[in-house]
Structures are given as C-alpha cells and as structure tokens.
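Undergrad: Return atomic coordinates for the entry below.
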Amino acid sequence: MAITLRLSKPKLTDSIMAIFVFVLILDPSNYYLGLKSPLFFLAIVACLSTYNSIPSKVVVPVCVIYGGMLFTSMMGFLSGHTPESDTLAFFYKSFLMIFLILWSNHLRILEKVLFPALLVSGLVIFIYISMLTSPILEKAIYAYLSSAGESVPILMGRRTFIGIEIISVYHKVCVLFLLPMSIYCYKWLNEKRHKWKNFLLTFFVLLPVIAGGNRANILSGIAIIGILLLQKLWQTRLGKVISVFSVVIGTAGSLILVSMLMSDTDEPSLSAKISLFNSWYEHIIRHPSILLWGQGIGTTFATEVRGEATISEWTYLELIRWFGVPIALAVVTVYLYPMYRMFKGQGKLPYRKPLTIAYIFYLLVGATNPVLLNSTGMLSLLIMYSYALNPTYRLHDKSQPIVLPEAKCYNISSSSF
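TA: Below is the predicted model of the structure:
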C-alpha cells in the first residue's frame, strides 16, 4: 500500500515564518526559548528551497548594510578603533535577519504579528493588575523576571512623569505593535464590516504600548489614532472645520506636554540622553574623520554616565559614528525605501496610508530607543518590505488581491513491508 503525502512548500515556509515571528516577539532576547538562531536558519533554508528568484531591488539593502559594516569596521581598525568582540558579534548576528528581505516579495509577515501581540497584551494586563492589587504577586513576578538579568523581555516598575507616578509594564518589542494597531484602527474607522472586532483589536494591540510607560511610545500611539480620526473627519464639510480646530488645539497641547516632559528633572533617562549626546558630540570633535568613514560597529566612546560605551540611545547619531555620514545616509535610505515602494507599482495597497503613518512614528521612536538596530528593527523592515513588494497584498482591477500560483506539491511514496 502506498502512502502519499502532499506537502506545499510555500505553506510550510509560511508556517516556519509564523513560528519565527512568534519567537522574535515573545522572546526577543532569546533567553527563555533559545530558538531564534535555529528558526532563522530554518527559515533561510525554507526560502532557498521554495523560491527560485530574488528581485534585484532587494539585494541592494543587504549589500548596503553588510557592505557598510565590513568597510567601516576595516577603516575603524586601521584608524585605531578596536571593537568589543561581544558587541560586534551581537550586531552582526542581529543584522543577519536582513537576508530574509531577499524573499520579501513572497513572504507575508504583517498578519503574523497579531497573535503574539495579543498574547503579550494578555500578559501585560495580568502583570499590571497584579501590581495594582497584590504586592505579594508583584514581588514574585518581579523576582522571576529579574532572574533573567538584561535578557528579560518585560520590565516592570513605577515611574514618575511630570510629578505623576505611573505603573510601567514594558515589553521590549511593544513599539512594533504600532504597525498592526494603525491598520486595525483604520479598519475600525473606515470599514463597515467587523466594527467591534476591529475596535477591540485596536485596543488590545495598543494596550502594551501604553502600559509600557515609554513617553515616545505613548505619544506615538495617541498621535497615530489622532491622525486617523482627523483623516476620517476630513471627509465631511463639518468634519473639516472640526479637524482644523482639533489640529490647532492638539498641536498646542502637544507642545505644552513635550515641554513639560523635556523639563522633567525627576526623569533620569532624559538627563542620561542629554549627557550621551554631549559625549557623542565631543567624540566627533576629537575624531572628525569619523564623519567620513565611521569607526565601525562595536567600537567605544567615552561617556560620563556609562564610561566607555559601545552604543548610546541616539540611534541615528550612532549610525554616523559607526558608518560615517555617507554610508549612514544609505542605511537610513534602506529603512525609508519600503514607504516609497508602497506608493508605486501596479495595484493599490489598501492599508499603505495607516501603515506608513505608523512606520514613520516607529522610526521617530527609534531615534532615541534601541528598536532599529536589533532583531526587532530587522523584523519591522521585513514587515515593511514584504507589504511593499509582495503582490498578493495589492488590489487590482476587481479590488481583489491577486494570488500567486502555488508551487507544485511533491509526493513522498513508500511501500508497506
């Protein structure tokens, strides 16, 4: 008797990518599961065996990132800047994920973020309620999370903003949730079907962003929803009037709030950022050649708050220190390119506007938070490149997404003994 198994390579690859995204979000530091590297290499093998072509347009980002890293590391070494081996290995390993962009025209990543985001939301709700209601449970959770040291995926505590104490349950990947949140908010405001479902998804995906207590994340989430609401109001005559007043009041309120946050002397992270910026500026003045070819990833510079630091909280300034201005601009272009692609090409991407708005805020948050130069940053790039380049996302003449022909199934036959 023959047993025939029909295995679809694209579906298998899609499943591997779903598990990989799940692990990247739930265990970003690779401390609990330790599956990031095996799943990454499994994803690479799956893509190589499933897809035969690689568009030339996605080869350039990989060459820019890794070519820039190799060139500036060599120039930094020749200039006397020796990198720390552990830091160098960390960033070379983190940037490996960019190789998955080579198959971004086949992959669908955005929708795979929702399930782990909802799990994180549930976990954040549980910890938040525990901190409000049970000091014993709070201490137990804190002790468990603290055992992971710097690898802990969730940070919990109490912070003071402009004199107000708030509870903070911060998941390290929560800023990534701005991307799906923006789309579900757009669907809730503009689509007639599944209103309540889209509202609830917007709320629960946004919740970890707000509960994290990070000022940039909170302001970004509020701003994205505000922009989408104004976009909806702008469709009517009365709405245009309301929108104008809302923009004026919102802008004034935002400026006042930002001014209060910037002058908050009780917030240590703000003073640390200012000190790191001053140290970076002094380092560049002492070594102006860095502006041309950088000093390489993993190298250090002297700071007042961290001693010899390998990275500051000013991401784009670090790109200049690592790569020099020319290559840093090329790297930033790699991050910006998918937004350009989303507004080009045949067929319309239905959620390009909300996704673009959210991604812009993600890049703004990344300016002072380490969410661009690690696996989370690479995942955001993969989301954007796949949405921009995968033709199954685009709507065509009949307003239906086109479906690529499925790869041929292969048979595995065996005879019974």
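Undergrad: From here on, just use CA atoms for contacts and neighbour counts.
TA: OK.
Undergrad: so T303 touches K273, yeah?
TA: No - with contacts counted by Cα atoms under 8 Å, T303 stays clear of K273, the gap being 10.8 Å.
Undergrad: let's see this one next to it:
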Amino acid sequence: MTLVDETEVLAVYKAISPVLLLLWIRNYDLISLSKGPVVICCILMTMLFFLILYCPQLEAPIYYWQATAGFPIIINHRTFLGVSMFVMYLKSYVAFVFIIAYYFYVVFSGIHRNILTFIYLFFICFAFSVSGTRSTMLLPIFIFIIVGYVTGANKKYAKYILYPIIFIIGIAFIVLLIALISDTGEASNAVKYGHIPSYIQLFEEHPEYILIGQGPGAYMYSEGFNKVVFKTEWTYLELLRNYGLFSLIIIGVFAKPLITMWKYRRDAFCKCMFFAYLSYLLIAGTNPLLLSSTGMIVLLMAYSYEESITSLDVNKQQK
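TA: Below you'll find the model as predicted:
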C-alpha cells in the first residue's frame, strides 16, 4: 500500500488551478503587464537587503515576521565555493525570466532604451545576484550572453568588440557553473545527488510506476534526505514517478509555447524569449517549480506571448 500525503495532493491541485486562465490568456499581454510589478519587487528587495545588511539586528524580527506568511521571502546565510554570504530572495524570482530578457533586449537593441532601462535592469540584476540559489544568481548572466549574441548578429562592431566580450563572459559563466555544480561541500548538492540512487531503486522494484505512476503526494525513501519523503527537487523524475506516461502530456503543455517560439526564431526578440523560457524549464528540472504557482505564472506568460506572435502572424497574412 502506497502512503500518500493528502495535504500535498491538495496543494498540487491548488497550485495548478490557475491553468484555467489559459482560456482567457489571448486577451492579455502578460509580459508587458508584469514589467512594473517585477521592477517594484526587485527595488523593494534590494532596499530590504541593504536595510538588514546595515542593521543586522533587524534580520531576526523580519525573518520571523515573514515566516508567519509562509516564507515568501527566503533569508539565509549560505556558502558557495568556500565564500560565506548573506542571501535573500523571493520564491517567485525565477518567474521574472521573461522580464530580464526583455530589459536586456531593450539595452542591446536600443529600442525604447533610456536611462530608466539601465536603472531597472540594475535593480533586477542586483536582486538576483544576492538571491542565494545557483540558478537565480546565474540566470541574468546566461540571459546577458544569449541576448547579446542574438542582438549583435547584425551589428558591425559585434565581431570585434561585443562577441569577444560575450565569449569571455561565457567561458567564465561555464567555469563558474561547473564549479558550483561540482561543489560537493554545498549541502543542497549533496542532497540532490543523493536522490538519484533512490529513483533508480524505486523504478527497478516498481517498473509499473513508469507507466501508470505512483500518484501525486506518494511517499518514497530518499537517500538524499535519508528519510521517507513525498517530493524531491528532481522535477521531471517526480513527474514520471507521480504520473507515469501521463507526465508526457504535462511536459507537452509546457513545451508547446517553446516550439512556437522556435518556429518564429527569425525575430530577434522572439529568439530571446525562446531561450528565456528554455532556461526556466531547465531550472525547473532541479527545483520544484513546474507544477506550482510559480510554474503557472510562467506558463501563462509563455502562452500569452505565444498568442501575441501567432496572432500578429495571422494579421500579416490577412493583409
């Protein structure tokens, strides 16, 4: 008999309920509507970060105050590559991926660029740089490399100035990424790698789970936590464990906008949005961010943008 966490089952259904908004998504440009709230969030988080940094005595009361709200803000001290640092971030940071790509695109392309664009981008990048998770800390660097490369393709100085800079930053990014991933002294790495043998053993003992799944909220033993758990951070393995072959349909729902964006990749902005969304799906692979409220926000934004580019193409054809 499989043990099931009923609270987790209800939480999953509650988290994915916004997917119903896809029925009305064609009426809204969510990327444009999200720019203001994202900038405001990053400015407020930057201000709060420096407030705690210069008044450390405020850290404890702020921590316990937001703990009563279910930890929407994570405040912690972490060590990366032997360097200890104070970190703070919103759980929904990764949902800002389209907005990061948008502002980098504006800066590189020069379209609607002004001093406020640089200010907004500074606050966004700073908020991500002190977020304390490898994925969100490195995300702006990845987007910078991609957008810089895509927008610089038709510029005269790209070959001699922009591309060498992007190449150097890209090499540094890869070296840093490999160092962070292989940092066995970092607690979360040890836990994540510890989950994998447990999945292998589970599927060997119960191959039927690959077909029909174990069900959402079902428990399994994990060597990473050294206890029985109902969820790990390996999202796509969790989908397979919980839903079996039905997980392919779930992945297909998330992948559909990605396929459409790739179809229209000749447009530079669309190509940037493609890599922004792809980066989110990759990050979601090692974080529980797919079937969650954050995942639904990103999914709605992706479908909103897909609708905008397809409807624009239809209008062009009609003319």
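Undergrad: where's the host helix or strand of F144 of structure 2 relative to the chain centroid, distance-wise?
TA: Secondary structure from DSSP states H and E places F144 of structure 2 in helix 134-151. Between the centre of helix 134-151 of structure 2 and the centre of its chain there are 12 Å (Cα atoms, centre = their mean, to the nearest Å).
Undergrad: Trace P72 of structure 2 over to structure 1, please.
TA: Taking TM-score structural alignment, P72 of structure 2 has P153 as its aligned residue in structure 1.
Undergrad: follow-up on the earlier one: tell me which of T303 and K273 of structure 1 has more neighbours.
TA: Using other Cα atoms under 10 Å, the more surrounded residue of T303 of structure 1 and K273 is T303, with 20 against 16.
Undergrad: quick one: the counterpart of the more buried one in structure 2 and L239 of structure 2, what's the gap?
TA: Matched to structure 2 by TM-score structural alignment, T303 of structure 1 sits across from S222. Using Cα to Cα, to the nearest Å, S222 of structure 2 is found at 16 Å from L239 of structure 2.
Undergrad: ok, L22 of structure 2 touching L300?
TA: Yes - judged on Cα under 8 Å, L22 of structure 2 makes contact with L300 at a distance of 6.5 Å.
Undergrad: Where do the helices of structure 2 begin and end?
TA: Secondary structure of structure 2 by DSSP state H: the helices cover 6-16, 30-54, 59-67, 97-109, 115-129, 134-151, 163-181, 187-205, 208-212, 235-243, 247-263, 268-284, 293-318.
Undergrad: Quick one: closest of those helices to F86 of structure 2.
TA: Smallest distance to F86 of structure 2 across the helices of structure 2 (Cα to Cα): 8.2 Å, for helix 30-54.
Undergrad: Over which residues of structure 1 does that closest one lie when aligned?
TA: The aligned range for helix 30-54 of structure 2 is 109-133, by TM-score structural alignment.
Undergrad: just how off-centre is stretch 179-187 of structure 2 within its chain?
TA: The answer for stretch 179-187 of structure 2 is 20 Å, by Cα atoms, centre = their mean.
Undergrad: same thing with stretch 131-142 of structure 2?
TA: The mean C-alpha position of stretch 131-142 of structure 2 is separated from the chain mean by 9 Å, Cα atoms, centre = their mean.
Undergrad: Show residues contacting that stretch.
TA: 76, 78, 86-90, 93-94, 97, 100, 125, 128-130, 170, 173, 177, 180, 279, 283 (Cα atoms under 8 Å, 6 or more residues apart in numbering).
Undergrad: picking that back up, neighbour count for L22 and L300 of structure 2, which is higher?
TA: More neighbours surround L300 than the other of L22 of structure 2 and L300, with 25 against 15 (other Cα under 10 Å).
Undergrad: wouldn't that one be in contact with N27 here?
TA: No - using Cα under 8 Å, L300 of structure 2 is not in contact with N27; the gap is 11.7 Å.
Undergrad: From the opening residue of stretch 103-113 of structure 1 to its closing one, how far?
TA: 18 Å.
Undergrad: wait, which of the helices of structure 2 is closest to V228 of structure 2?
TA: helix 187-205 (10.5 Å).
Undergrad: picking that back up, where in structure 1 does the helix holding F144 of structure 2 align, residue-wise?
TA: Alignment of helix 134-151 of structure 2 against structure 1: residues 215-232, by TM-score structural alignment.
Undergrad: Name the residues of the matching stretch that come out as buried.
TA: For stretch 215-232 of structure 1, a neighbour-count test (16 or more other Cα atoms under 10 Å) marks 216-221, 223-225, 228-232 as buried.
Undergrad: Tell me the one of the residues you listed nearest V21 of structure 1?
TA: Nearest to V21 of structure 1 out of the buried residues of stretch 215-232 of structure 1 is N217 (Cα to Cα; 21.1 Å).
Undergrad: Q66 of structure 2 contacts I73, correct?
TA: Yes - between Q66 of structure 2 and I73 a contact is recorded at 6.8 Å, counting by Cα under 8 Å.
Undergrad: Buried only: go through the contacts of stretch 131-142 of structure 2 for me.
TA: For the contacts of stretch 131-142 of structure 2, a burial check counting by 16+ other Cα under 10 Å picks out 87-90, 93-94, 97, 100, 125, 128-130, 170, 173, 180, 279, 283.
Undergrad: picking that back up, tell me the spacing between the match of T303 of structure 1 and Y209 of structure 2.
TA: For S222 of structure 2, the distance to Y209 of structure 2 - Cα to Cα - is 16 Å.
Undergrad: Same question for L44 of structure 2.
TA: Separation of L44 of structure 2 from Y209 of structure 2 (Cα to Cα): 45 Å.
Undergrad: Find the nearest non-adjacent residue to whichever residue in structure 1 pairs up with L239 of structure 2, please.
TA: Under the alignment (TM-score structural alignment), L239 of structure 2 maps onto L319 of structure 1. Closest residue in space to L319 of structure 1, ignoring its immediate chain neighbours: A328 at 5.4 Å, by Cα to Cα, 6 or more residues apart in numbering.
Undergrad: Then K227 of structure 2?
TA: Y221 (5.6 Å).
Undergrad: what's the neighbour count on that neighbour?
TA: For Y221 of structure 2, the neighbour count with other Cα under 10 Å is 17.
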